[in-house]
Each structure stands twice: as C-alpha cells, then as structure tokens.
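Student: Sequence and predicted structure below; questions after.
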Amino acid sequence: MSEEQQVGLPVVVVGAGPVGLAAAVHLLDQGLEPLVLEAGAQAGAHVREWHHVRLFSRWAEVVDPAAEKLLAATGWTHPDPDAYPTGQEWAQRYLQPLAEVLGDRVRFGARVVGVARRGRDRVVDAGRESEPLTVHVQTTGGEERILARAVLDASGTWASPNPLGGDGLPAVGERTAAGRIAYQVPDLVDPDVRARYAGKRIAVAGSGHSALTALVALVELAGAEPGTHVEWLLRRGRVGDTFGGGDADQLPARGALGKRAAAAVEAGHVTTVTGFRTVAVEQAVDGVVLESLDGRRLAPVDEVVVLTGFRPDLSWLSEVRLDLDPTLQAARALAPLIDPNVHSCGTVYPHGVTELAQPEPGVFLVGMKSYGRAPTFLAMTGYEQVRSVAAALAGNREAAERVELVLPDTGVCGGAGLFDDPDPTAEAGQGGCCGPAEPVAVTVGQGPAGIDR
C-alpha cells in the first residue's frame, strides 16, 4: 500500500478514556481521521469504576484545552474550574459529552485483542515500512480487522492491578482467597459494600494515594461502626514520606489527602505494619492470615484491600516492535524521567512524541500506559502527549517538539523510597529528584484522589 493510500486510513485510538478522547480531538485538529475503539459500553468505562472517588486535580486541570474548545461550540458549559470532580462527575459531565460530539468516530463494545503489521509478524523486516497496521477487534458480532495508519494505545492500566504478593506475583493462596480481597478503594456509600467492611478487621496494602484514600474512608467508617479496625501494610521499612508533602504540595487537595491520612492513622483505628512483604494468604476459620517474607503472621483479618499500583497489559501488542524500559515497562526514553526509585517530586520533564516513539512506526503508548508501572501520572501529562503525537503524525514536527508542560510539585524530595534504604543525601537536598543532579538530555522545549488519569 502506498503512502498516499495509507493517508486515507484512520488513526486508531485504543480506549475512550480522558486521554483517548483527547487524542481523537487533537487528531481532528490536525486534519487526521481518528477511530476510537472502546471495550466498554460507554465513555470513561474505567473511570466509572472508581466513580465514588474524588480527584485531587481541579476541573481546570482535567479538561483538555482542545476538547474544551470543541465542546464549547455545542453549548457545553465548563464546570467550576476550581472544583474537584469525582470519577462519576468527570465521566458524566465531560467524557460522555465529548464522546457524543465525536459521534461515530467512537465505537463501544469493541475490544482490541491485537495489533500487527499487515502480513508480517514482528520478525519480518521486508516491506514493514510500506504496510499499514492491522488492528484485531473483538465485538459482539464477531472478529474484525481494521487497517490503520497509526495506533495510539490509550487503554490505561486500571484493568491490571498489581497483586498482593510482595514479589510482583500473586501470593500463595491469593487467588483462592479472592472472595475476601478487593483491588480498589471501597465505595462505602454503597450499603452492600459498607456492610462488607463495617465492624471488620481489614488489611490495607499499599502506600500510594489510593491506599491513603482508603485509609481515610475506613477510619471514618470505624468512627461510626464499632469494631472496625485497619491493619495498614507497608512494604517499605518505615512510614517516611508516605503521607506526601502536605502544605508544600502544589496540588492542595493531594497535600490535604496526605494530612488527612496521617490524622486517620493517629486516630487509633489503624495499626501500621512496616516492612511487610506478603508471601502467603492462608484461609482461617475467622478470616485469612497474611504471612510476610520475614515469617511474621498477622492475626486473622476479615477483608483485604490491595492498592499496590497497576501495570500495563502488553499481551495484545506482542506482534509489534516495542522498546520498553526493562524495569518500568515504560517507553525507554521516558523511563529515566519518571522512575519512582529516583523521582518523588511529581515533576516530570515535558515530553512528547520524541520520548514516546517506538521502533514500530506509527505505534505509540500514551496516557497512563506510557508510564508502565510508574505512579503519579496526571491527566494533563497525557493531554500534552497526544497533542504532540497528533502533530507529528500530521507532519507538523515543529508543533510536535514544542512541548510545554509544568507539573505541580508534590513537595517531597529524595526518591520514592520504594524499598527500605532511602538515599541519605536526599534529606540534605543533595540528591534525589529535587537537589542538584546530572543533566538529563531532553529533545523537547523543555485517580482516585490518587487516580488522576
């Protein structure tokens, strides 16, 4: 197929979440035809699964500027820029209207199960540059093959939560105990969910914003329901900067969340267990017993809430050539800028098509999936990513490389402390991501209260 013929093909965007829909808008702005394929039944399907959680970013920070312009032409009214939406509000008041404006360019119930170069597996070099991509799609009507000039994977990581096991794999007995384990922040407004946790002993595993959100919610439940108690399991050896930067956080709601979580722990309904790396989940008469790598065993708990982060599902990209960082599973050029073993400030160098490009021409991982296993992704990062990629696909290299983005600092320095031995120089401002560091080469111009995707 000639280059001219490929120009008439759509750019397929996988996922109708915040970044996927923004990608479609930016592609249209560049004169390209997008086709958004969404496995769910409506826009923001993953966002709707944490509908009860409030973002720590304001409306002003979670609406893409180009999407706002498109919506404004239909009479859409921007929500209060200084208010903080819940997942449900984000989906209903922004994502759904945006999908409706895009119309037939968004297809629901279309699950992408594979992407390849037409007629060639990943091994074949010959003719690779001249052939379009084939997107394999599963629908209720059967299988389809869609030819595409490019594919933007904005499918996110929500569907692939990390397990409880401390080595990245499910702990022994974790699958068997699935009935007592949840992998998202409980919606305690739901009567059935509330009844599941009220008056129970609950283990919460994790140290990110989702875990802090769960701690706050469960401690509030404990205040109303006697007998409710939380065992907070931290893999790191000490609490350290787990609660974040507080008043120094440039996202005030994010800082406030950390302060509320700290207060919740101090209220007495939480027992903090540090250095606990789960290796086994054992069924007991009165619940489940968790065992750590060092042999410690907790008293039986009724429920376990696992909030240990997410990882990308790369299985359906097996036939395209990707160059990913071996640690984070993020784009190799992006990984050093977001590595949680180094960065905890939340400040990420502006990046776009240059950092996101893959060896497979026309294939880009964008949005939360571009971060691989790294946390602290912000929606505004994804919006700038897809603006840059869309410009590049349209041949506007100058616009693609003019990446300008200033992200809010968390106010925490010295690396994320993912293990037990933080850099001792960080506290003195001499290391980590906030102090002086070696120059980093960049080629550009520069969720739930914890899920901001």
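Tutor: Ah, there it is.
Student: Only C-alpha atoms from now on, for both contacts and neighbour counts.
Tutor: Will do.
Student: Same question for stretch 115-128: list its buried residues.
Tutor: 115-118, 120, 128 (16 or more other Cα atoms under 10 Å).
Student: okay, pairing it with this:
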Amino acid sequence: MMSESTTGLPTVVIGAGPIGLAAAAHLIERGIEPLVLEAGPTAASAVRDWSHVRLFSTWAEVVDPAAEKLLAPTGWTRPDPDTYPSGGDWADNYLQPLAEILGDKVRTGTRVTGVSRSGRDRIVDADRATQPFVVHVTHADGREERIFARAVIDASGTWATPSPAGGSGLPALGERAAADRITYRVPDLDDPAVRARYAGRRTAVIGSGASAFTALAHLADLAKTEDGAGTRGLWILRRGISGSTFGGGEADQLPARGALGLAAKAAVDDGHADAVTGFRTDAIERDTDGRLALVAEDGRRLDAVDEVIVLTGFRPDLTFLDELRLGLDERLQAPAELAPLIDPNQHSCGTVYPHGHRELSHPEQDVYLVGMKSYGRAPTFLAMTGYEQVRSVVAALAGDTDSADRVELTLPETGVCGGAGLFDTPDTPDTDQEAVGGCCTPAPALIQLGAPATARTTASGGC
C-alpha cells in the first residue's frame, strides 16, 4: 500500500520480456506509473536469443489481454490465433510494438544490481514497510543510478542463469575449461557458422525437457541433409526412459508440444541419436585431439564427442535481491506458498492450481517475483500463467483485493512444459509410446531405440 514517502513513485518492473511488459500494461490500466528496466539492448532481449525456436503455444495463448488493449488503438492486430510463433515472431510482432507503445516507460541497457528499502538493510525493522524501495542500476555506459519505487515486480526470468552439466547441480569438473565446446542454448542450425559447428559431428545433448527434445530433433534434421551427413546425437539422461519421457504425444492439449516429444523420440528411433540413461555427469575431460569425454559419477567414461549441448534447466538469479526479505522454498527457490503448487515431482503445467498475489507475496511487502522467475527451478511455466500472475499482483497493488483474489486460469493438460516447441507440421506423428526401461532407477546403459528390426534393442519391463 502507498505511504506518504512512496506517493508519486513508479512501480519498477525488472525485465522487458513478455511478463514484464504485460505487468506494465496492467499497471497503466490501473493508473499506476510503471518503469520497466531491461538489462539487454532491446526489449525482449532474452526471447530474441532463441528467436529461431518455435513456441508450442499458439498466438491465442501468448498475448496478454491488457497489452492487447494498449496496442489496439495503434491498429495492431493479433496474428492468426491458431498459428505458432517463433521467438523472433513473438518479439518482432508483439513484444517490440508493445515496448514502443510504452515509450520512455521502458529503459533498455539498464541492469539492476541491487534492490533494498531506502535507508534500511534487511536487518532493520523500524518503519521498514513505509520506506520506498531503492533500486540500484548500472547503465550500458557504466553510469550508476539509484531509482526509488513504491513497489518492485521482478520479471527478469531465468534465461541468464542456465543450470550446469554436473549431476550435483554444480559444474562438472572441467566444464568451465571446456566452455569453447559447450553451449547452454538450443543452437540455431540455420545460421551457417553454427551449422558448420555441428554438421557431421557427434554432439552430446544433456537434459530431458522440451529444449533437449528440440535440440535432438534439429540435429536429426541436420543429419538428413547433404551437408549434415554423419551428424550424430548422444542423448544423456540422468534417469531412465519410460512411456512418459517424451511427453503427452497426441494426448497433449498443446499439440505442438506433443509433436515435439515425438520428434525427439523419432530422432532416437531412426538411429540419429543414441540414449544413455542413468548417467549423472561428474567430469568433462578433453582428449589429446580436443574432443570431450563425459565421465559419470560412477566412473564410467563415454566415447568422446565433438560438442556438448547442456539443457538441464535454469535457476533464478537472486543475488541482486539479497537485501530484501524473501520467503523462498528451500528446494525450488520459488515463493514458499507457490512451491507446493508447482513441484515438478507432482505437477505438469496443466495441473498447477491457479495462483496470484497471495501465493506470490513475501515477508517484504510490495515485492513480487513473477513469470518464470517465480517458478524458481521448476520447469513447468507457461506464458498465460505469468499473465494471470501480473493481473492479480497489479490488482493487489491497486488495492482491489476482490479482483486480485479472483484468479481463474485454465491450462492445457499433459506433457512437459517450460521449453519451446519445434515447428508447425501437417503430418500426424507416430503415437507409439512403448516404454523402454522400468519404473525403477535403471542401470546406466546405452540404448539404441532406432536400430534395424533384426538388431533392435529394447529393455521393457518393470520393477
């Protein structure tokens, strides 16, 4: 709630991505002045980093209603609601126009380095809630500035802090030294320089989510081309392969998401990639020829690869919020009230209970983590979840508790979430979801699902 010391101050929104810009649109709708601070050189800088990847949500699901109202007077119309945008489409055809409408309410090249209460570190209780927030920023030219705010909405996401290859959550031994052969993003194989890096080479893909599916499918497509002959994938999974490994298939209410998992399965079935299960990476060693060998915690060493793509998820950067009193779950690093609702051990994105300002609140009043950052290390986030989050949060900041508490959201069920989709495809994918491996922790093994019929090796069974 506003006090005399915060009257007239803006609400600072950290991050000019889809959720941060939506928050600004809702703030304007409520008559609250927003100030969006974006570390990158343009709005939606993180989205532009994966501009080549297609979402598995349609245009109908990735445009915020308040943002659309703000854009409507300019003549903007939503692209075909039934089509799937790429990251580049999303940025160019929606996020950038929205940022332009917001004008000087969006500052790019402005990195937030710290947030606190004015004159109060995290220890001090006296008059804490009545003091404005002070936001320290560093501009692209190195200039520092303090900005005072009535509230802070952190929508900075997790893109800048990918998780490492190491099975313990720490970088594997040698991971940093091998940085020239490792990427933590889905590579853009339409870029000639990037394509040349992977064409005809053996690449390990570490991860089991939608991003790993995308990388495997893209490598398989490369292997089918003339310049990509000999391209091979080595899929590294910390767990076993089961019927749910590849998502919901045709049962997925987000069809592109289901098709994505099946495309990854096809990459293995067709022999373009081998799968290694039960492998928790402990070290990455460089051979004399410069290639990389992955070593597991149990001491097993895989044959060397040319490149490694690490897609093990993301984690929130909480360092610049260190002087705030946040209530975070000790496992997920998500708001404590939200964490049980998004625990990936129990939920996919479609089973997450609708939530708003109450689940997103902290002991520090009027500060909220929203969007992907609110999910901490949980990989099950969808854009429409974030849009409903900021609608509720902004209603709470405006004092409209009834609206803030009225959280309604229907999410698609089944499958995995948290990554981007592959591509639009008119073909009906194979729905064979034969389980490979059992429900127990598997022994580490190389599984080649796509071998010819006479040599096909599957290890189906139970505990």
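Tutor: Thanks, I have the structure now. As the structure is a computational prediction, the values presented were derived from the model and not from experiment.
Student: circling back: just the buried residues of stretch 115-128 of the first structure now: which is nearest residue 174 of the first structure?
Tutor: Nearest to residue 174 of the first structure among those is residue 115, at 32.0 Å by Cα to Cα.
Student: and that closest one, what helix or strand is that in?
Tutor: strand 111-117 (DSSP states H and E).
Student: Strand 111-117 and whichever helix or strand comes after that strand, what's the angle between them?
Tutor: Counting by DSSP H and E, the element after strand 111-117 of the first structure in chain order, helix or strand, is strand 133-139. Strand 133-139 of the first structure and strand 111-117 are oriented at 160 degrees to each other (axes from the mean of the first three to the mean of the last three Cα atoms, to 10 degrees).
Student: Now do the buried residues in strand 133-139 of the first structure.
Tutor: 133-138.
Student: Kindly report the same for stretch 76-94 of the first structure.
Tutor: Quick answer for stretch 76-94 of the first structure (16+ other Cα under 10 Å): 79, 84-92, 94.
Student: Next: stretch 345-364 of the first structure.
Tutor: For stretch 345-364 of the first structure, the neighbour count (16+ other Cα under 10 Å) marks 345-358, 360-364 as buried.
Student: what's the mean gap between the strand holding residue 115 of the first structure and the aligned bit of the second structure?
Tutor: Strand 111-117 of the first structure differs from its equivalent in the second structure by a mean of 0.3 Å after superposition (mean Cα distance after the TM-score superposition for the first structure).
Student: Give me the range in the second structure that that strand lines up against.
Tutor: The aligned range for strand 111-117 of the first structure in the second structure is 111-117, by TM-score structural alignment.
Student: could you pull out the strands for the stretch 301-450 of the second structure?
Tutor: 307-310, 367-369, 445-447 (DSSP state E, counting those that start in this stretch).
Student: And those: which comes nearest residue 293 of the second structure?
Tutor: Set against residue 293 of the second structure and scored by Cα to Cα, the strands of the stretch 301-450 of the second structure come closest in strand 307-310, at 9.7 Å.
Student: other SSEs contacting that closest one?
Tutor: strand 182-183, strand 202-206 (3 or more Cα pairs under 8 Å, 6 or more residues apart in numbering; DSSP states H and E).
Student: What range does that strand cover in the first structure?
Tutor: Going by TM-score structural alignment, strand 307-310 of the second structure lines up with residues 303-306 of the first structure.
Student: So what touches that stretch?
Tutor: Applying Cα atoms under 8 Å, 6 or more residues apart in numbering, the contact partners of stretch 303-306 of the first structure are 163-164, 180-185, 197, 200-206, 287-288.
Student: could you redo the last one with a cut-off of 10 Å?
Tutor: With contact meaning Cα atoms under 10 Å, 6 or more residues apart in numbering, stretch 303-306 of the first structure is reached by 161-165, 177-186, 196-197, 200-206, 210-211, 214, 230-233, 287-288, 290.
Student: now do stretch 246-262 of the first structure
Tutor: Under the criterion Cα under 10 Å, 6+ apart, residues 54-58, 84, 208-209, 211-217, 219, 241-245, 263-267, 345-346, 407-412, 449-450 lie in contact with stretch 246-262 of the first structure.
Student: Fine by me, we can end here.
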